[in-house]
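1. requesting a structural model of the entry that follows:
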Amino acid sequence: MESTSPTPPVDLVRRAQRGEPDAQRELIVAYQHRIAGFVYAIIGRSDAIEDIAQLVFIKMVRALAGLQAPAQFESWLFRLARNTCIDHLRRQKLRRIFTPFAPEHENVPEPEGAVGSEELDALRHALAQLRPQDRALLALVQEGRSHAEIAVTLRTSVAAVKARLHRAREHLREHYQPNHEN
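-> All right, here's what the predicted structure looks like:
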C-alpha cells in the first residue's frame, strides 16, 4: 500500500474488520517494518523482534473487529504493540528470576559492518536504564509522532506526554556517557 499518508484509509480498516484476508494482509505489510522498529526500540534485542511483531499482528487480526474507531487504527495498533512488548518484558523478567543461571545473550557480536561504536553502546546502555514505557514514548517520538498522537496512543493527556518525555530525556542524559572509562 503506497500512500503519502502514514494512516491507512478507513475503508481498508473496515474491510479488515469484516475479516477480509487481503485487507488484513495489506495492513500487516504496510506496518510490518514500523512495528518491528518500534518493538526493537522497546525490547532492545534483535533476537525477539520478529516473534513479538508477529504476535502483535496476530493480536491485531483477532481484536480488529472490536476496534470502535477505524480512523484511530494506527494509534490502536501501536498501543497493542507497546502492551505486547511490556508483557514480553514482564515474562522475561519472571523467567530470569526463576532461572538465575540461564545464560544471557547480551554479548552477541554484531554482524560485520554494523555500527558498534562506543557511543552506540553507551546509548544502548542508557536506553536499557529506562522503563519500557519510557522507551516506547521515545520510540514514538523518534517515529515522528506529534504529542497529540502519542497522547491518543498512550491514552493520556498531551501535558502528561510532555512531562513524561521530559523526564525520559533527562534520565537518558543522566545515563548516557560515551567514551566513559571505568
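
2. please make it C-alpha for all contacts and neighbour counts, starting now.
-> OK.

3. please identify the buried residues of whichever strand or helix holds W76?
-> Using DSSP states H and E, the element containing W76 is helix 73-98. If you call a residue buried by 16 or more other C-alpha atoms under 10 Å, then helix 73-98 has these buried ones: 73-86.

4. before we compare anything, build this one as well:
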Amino acid sequence: MQQSDTPELTNTVRQAQAGRESAQRELIIAYQRRVAGFVYSVLGRTDAVEDVSQIVFVKMIRALPKLDQPAQFEPWLFRLAKNACIDHLRRRRWQQLFSPLEQEEHAEIAEIPTSVDSEELDALRHALSQLKPKDRALLALAQEGYSQNEMAEATGISVVALKARLHRAREQLRQYYEHAF
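-> Below you'll find the predicted structure:
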C-alpha cells in the first residue's frame, strides 16, 4: 500500500528536488487525494481542505531540496501536512476569538451524509473535534494504513510514545463518541 519504498518514487523525488516541474506535478497528482483525506481527517471540515492541502504542496515544493533522504518522502510529506493542519487550527482559534458571529454563520452549513446515519456521523465528528489536533493526526495516519514505524517518523516521536498516544487517542475517541449517545 505504501509507496515510500519504491525506486520509482525515490527517482521522482530526486528529479523534483532538482527542480523538474513535471516531477513535482507528478508528486502532487500522486498524493493530492491522500493529503486531502488526511487534512480532512485532522480538521474535520471540508471548507479548509483545499486551502490547507494547497499550502502543504507549496511547502513541499519549497522544502524538497532540503529533504536529505528521498526514500523517506512520504512520512516527510505527511509531517508537513500535520504541521499545516496544526497551524490552520491555531489560526482558526485566534479568528474565533475575534469573529464569533462569522463562525456561527459557517456552522449552519452542513453536508448531508449519504451512507452513514447522520446522527452517528455528527457524533463521530463531534468526538473527533474534542481530541487534540495531534491525536486526530495520529488517528488519520492509522486509518490511512501506515505502520507504527512510519507514523512515528511522520510525527517525530518514538514508536513507544506513538503506541501510548495512539491507544490514548482511541480510548478518548471512544469515550467522547459513547458520551454523545
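
5. from A122 of the first structure, how far out is the counterpart of Y177 of the second structure in the first structure?
-> Matched to the first structure by TM-score structural alignment, Y177 of the second structure sits across from Y176. To A122 of the first structure, Y176 of the first structure is 6 Å away according to C-alpha to C-alpha, to the nearest Å.

6. of these two, who's got more company?
-> The residue with more neighbours, out of Y176 of the first structure and A122, is Y176; 20 against 17, by other C-alpha atoms under 10 Å.

7. so that one makes contact with L123?
-> Yes - judged on C-alpha atoms under 8 Å, Y176 of the first structure makes contact with L123 at a distance of 5.8 Å.

8. residue nearest the centroid of the first structure?
-> For the first structure, the residue nearest the mean C-alpha position is F38 (3.0 Å; C-alpha atoms, centre = their mean).

9. list the contacts for that residue?
-> Residues near F38 of the first structure by C-alpha atoms under 8 Å, 6 or more residues apart in numbering: 81, 136, 139-140.

10. show me the residues you listed that map onto helices.
-> 81, 136, 139-140 (DSSP state H).

11. export these as a markdown table, with columns for distance to R90 of the first structure.
-> Listed next are these as a markdown table, based on distance: C-alpha to C-alpha, whole Å:
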| residue | distance to R90 of the first structure |
| --- | --- |
| A81 | 14 |
| A136 | 15 |
| A139 | 19 |
| L140 | 21 |
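
12. coming back round to it: from Q129 of the first structure, how far out is the match of Y177 of the second structure?
-> Y176 of the first structure sits at a distance of 10 Å from Q129 of the first structure (criterion: C-alpha to C-alpha).
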